[in-house]
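Colleague: The sequence and its predicted three-dimensional model are supplied below.
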Amino acid sequence: MLADCRRGFGVVPKQRLIASRFTNREKGVISMPLADRARPKTIDDVVGQKHLIGPGRPLRNIILSGELPNMIFYGPSGTGKTTVARMIAENAGKRLHKLNGTNASLADIKQVVGELDTIMGQNGIVLYLDEIQYLNKKQQQSLLEYIESGRITLIASTTENPYFYIYNAILSRATVFEFKSVPPQEAEAAVERGFRLVAEEQKLELTLEEGVTAHIARGCGGDVRKALNTVELCVLAAELRDGKKTVSLELAKELTQKSAMRYDRAGDEHYDLLSALQKSIRGSDENAALHYLARLLTAGDLLSPCRRLLVIAAEDIGLAYPQAIAIVKACVDAAVQLGLPEAQIPLAEAVVLLATAPKSNTANAAIQAAMADVQAGRGGTFPRCLQNKHYDGEGNEQIGQHYLYPHDFPDRYVEQQYLPDDLAGTVYYTPAQNKNEQAAKKYWDTIKSKKRG
């Protein structure tokens, strides 16, 4: 394709090109996004999703069978969910009715149901509900009767986890297929197709510098729609000379510099990034941790990584390096005062420090075990020695507190019961094998064994 682009699609005078573009706009060609104009016509033209529509794969077999089960397509934007839904409806010879959950109402759903008894719905209707997570429970429930009878086949799509956002009765009647981000090497085919189509529509001789298609494919973050939008921008932004346009690599880089960002502060991607950051630090991979920090900061999210880094310092590094939380707090404070972009420097310092520090989750494990006992109702009383010393009311069989003050004893230690009676002897904390915790363990083992001796 790259060589074909360099050869171009014929030279036309500038005046003829402009006239041609106005004609196309009047026909609605130019105004329609390139992602829609370049939509694949066959299964084999769909880029990505080989795990679903590759030869012998389940969704491909369903499409070819002509039989339609209810399905939910889950995955990022621009990965082919709508395209595949259209192909499924066309192959089954059924009318496709599309609604978007962001603006659909009960009236819209009733209008679709009303078509069932008309000539348009005599073969059944495929209802494609895009962004179904935005429909409320009542709206989703209104479809159940028709889905159950088979008069409406539901294909729903969502960018959010369907098990969190879709009504259980709908889920139980549908099969979930997960669409994944399109790898750059596969997205490149869609980018090439987009350049070819724009050149044909505008009757341009279009030349691409080496690396343009590959850069756009890499920069789209697995979103083919973004890639095709960038293709159209590149052609529009390129200078026209005698009916010829050249898309330079520099122009492609300028227009795709932030296309790789896929981020929603209230969505799964937000929590996935924070989870990836923490797990990379926990796994002592500073390079991966820096990558996920960079993605968060590039999206302009400063406070979320700050908060998560403080959690990591306590949860994952903990007592193996107790000073870490103080250092990270200083880095976080500096980052908040500096703001972006300079905030990236102290935060990078905190990430590298935490990733390369020794790890211990013993404090976290200990408090979780203690919380479990409290929530189970254990240990509701106090040893008498820990109660307020004035607690010697009438009827108290054990007059006097009998508290032993450790500072009055050698090594500032004396044995006495601190846990409630029903938890006496319970061990929540077990030191990890790192020098800080082992040093503390050795110190107290020596003192306590001396007292017992």
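Modeller: That came through fine.
Colleague: can we go C-alpha only for contacts and neighbour counts from here?
Modeller: Fine.
Colleague: burial measure for T426, as a count.
Modeller: 10 (other C-alpha atoms under 10 Å).
Colleague: Tell me how far it lies from R378.
Modeller: 11 Å (C-alpha to C-alpha, to the nearest Å).
Colleague: What are the buried residues along stretch 266-274?
Modeller: E269, H270, L273, L274 (16 or more other C-alpha atoms under 10 Å).
Colleague: One more: stretch 289-300?
Modeller: Buried-residue list, stretch 289-300, by 16+ other C-alpha under 10 Å: A289, L290, H291, Y292, L293, A294, R295, L296, L297, T298.
Colleague: for stretch 168-179, same thing?
Modeller: I170, L171, R173, A174, V176, F177, E178, F179.
Colleague: this is the comparison structure:
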Amino acid sequence: MEPDLFTAAAEERQATDPSASPLAVRMRPRVVDEVVGQEHLLRPGSPLRRLVGEAGGGPAGPSSVMLWGPPGTGKTTLAYVVSQATDKRFVELSAITAGVKEVRAVIEGAKRSAGAYGKDTVLFLDEIHRFSKAQQDSLLPAVENRWVTLIAATTENPYFSVISPLLSRSLLLTLEPLTDDDLRGLLQRAVSEERGLGGAVELPEDAVAYLLRIAGGDARRALTALEAGAGAALTKGEAEVTVQSLEEAVDRAAITYDRDGDQHYDVASALIKSIRGSDVDAALHYLARMIEAGEDPRFIARRLMISASEDIGLADPSALQTAVAAAQAVAMIGFPEARITLGHATVALALAPKSNAACVAIDAALADVRAGVAGPVPAHLRDSHYKGSTKLGHGKGYQYPHDLPGGIAAQQYAPDGVHGKRYYEPTRYGAEARYADVAERVRARLRGEAPPAAPPSAPREGPRGEQREE
């Protein structure tokens, strides 16, 4: 898509007056060696180095590149650097506002540029995960015929959000969040370099620490906050960007969290894994991130209910009750009060004893069923309430447990194919230790054997934990 008159005028103004551009744009690297962080992509002989041509030649390898990483890690920057290093036209589109029509216009323009001027084109497509399958399909001819060098950026996992034919034709580069040292060096350069703030202000260490804290590994956010703080300081005639100036300009840190994207699932996963690992403080941190980002409290409550069964189970049977009660309360009260209920449930689950025995048991049973390890229901367990069932032998020999001492009948319940298999292997954590003793005694009774003696401290219990007369 060729630039319109307004876009051309804006670009001309930025070219003649660099200060008209945002600080994050002015500090954008012009060559590969100026790229901040991403050392794994910049080492000698790396795919990125080969793409831009270490010896000054054209790019090698595929004509499509996927840049996957969180916001502010330099995806747009790398695309621009590739175009500069290879002396190609740079055209940028966003999948949020562009469609197939705009993509086709860029491709036609690339063909004209190559034919008339011998100049190839880099098409940078930001947020490609927002393109539908049909829209992504429209890119394939241009990639296969090398009409453009496609550089697509995404914050989503491309294996889930990008079609396989396009992904298989692309060099996938994964970008990591910038470290504090990366951002510190970038901030210092932004303050001192002429294209940045040109030494107009000073940035003390406590202000640097504040910027690093609110940036969350995002260079764009750090530079935007610095620019706002510097503007506030200069307006007041101050030569130093203080933490107070930054706080006034920034108000508060934006949360790096996309309710509709990868980070939605990444943060939710981190919450559950922190609960599983019994780290109550980490669990509360991730819960706070989800709440602050405006996550649906019902989604959080559902994840807590799953965790109660998957990771705690019978080690603390009350955990599921707590999680269900929290979900019901959240549905009734909503935010902001629901934060208290979610915090209550999260703390309870994180500090509860853990057992995944129930989860492992049902998964093992499902695996056998799916593998065909089953068999017919034993005849004595089959339904005997319909006419003709007696002639088929259904129900014959069935022993009614309530008529027997202890309420347990020594008879076969499982089909022949799985008879004797043990799916549930309880742990000795928390309340599940009691269930482990019960399971052993019940299994012995089912086999017709004398049950092992109950531990001195434990009452004799039935299969659901109730006390029984032996």
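Modeller: Alright, I've got the coordinates. Quick caveat, the model's predicted, so the values are computed rather than measured.
Colleague: For the two chains, what TM-score is obtained?
Modeller: In this superposition the chains share a TM-score of 0.84, using TM-score structural alignment, normalised by the length of the first structure; 428 aligned residues with a C-alpha RMSD of 3.0 Å.
Colleague: rewinding a little: out of the buried residues of stretch 266-274 of the first structure, which are inside strands?
Modeller: The members of those all map outside strands under DSSP state E.
Colleague: For the residues you listed, could you give me TSV that also reports distance to A324 of the first structure?
Modeller: Formatted as TSV, these follow (distance: C-alpha to C-alpha, whole Å):
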residue	distance to A324 of the first structure
E269	28
H270	25
L273	22
L274	19
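Colleague: What's G267 of the first structure aligned with over in the second structure?
Modeller: Matched to the second structure by TM-score structural alignment, G267 of the first structure sits across from G261.
Colleague: since we're on the residue lying closest to its match once chain neighbours are set aside, how many residues are nearby?
Modeller: Leaving aside its chain neighbours, G261 of the second structure sits nearest to E156 (6.1 Å; criterion: C-alpha to C-alpha, 6 or more residues apart in numbering). Neighbour count of E156 of the second structure, defined by other C-alpha under 10 Å: 21.
Colleague: isn't E156 of the second structure right up against H129?
Modeller: Yes - with contact defined as C-alpha atoms under 8 Å, E156 of the second structure counts as touching H129 (6.6 Å).
Colleague: can you pull out the strands in the stretch 51-200 of the first structure?
Modeller: Taking DSSP state E, counting those that start in this stretch as the criterion, the stretch 51-200 of the first structure contains strands spanning 71-74, 95-100, 125-130, 152-158, 175-178.
Colleague: For the second one, list every residue counted as buried.
Modeller: What that stands for is strand 95-100 of the first structure. Buried, per 16+ other C-alpha under 10 Å, within strand 95-100 of the first structure: R95, L96, K98, L99, N100.
Colleague: repeat for the first one
Modeller: Of all the residues in strand 71-74 of the first structure, those buried under the rule 16+ other C-alpha under 10 Å are M71, I72, F73, Y74.
Colleague: re the thing from before, tell me the one of the buried residues of stretch 289-300 of the first structure nearest R241 of the first structure?
Modeller: T298 (36.1 Å; C-alpha to C-alpha).
Colleague: For the closest one, which non-adjacent residue is closest in space?
Modeller: M261 (7.9 Å).
Colleague: hang on, the earlier thing: quick one: which two of the buried residues of strand 95-100 of the first structure are the most distant?
Modeller: Spatially, the most separated pair among the buried residues of strand 95-100 of the first structure is R95 and N100, at 16.6 Å (C-alpha to C-alpha).
Colleague: before we move on, the earlier item: any chance of the buried residues of strand 95-100 of the first structure in a markdown table with distance to G339 of the first structure as columns?
Modeller: Converted to a markdown table, the buried residues of strand 95-100 of the first structure look like this (distance: C-alpha to C-alpha, whole Å):
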| residue | distance to G339 of the first structure |
| --- | --- |
| R95 | 53 |
| L96 | 49 |
| K98 | 44 |
| L99 | 42 |
| N100 | 38 |
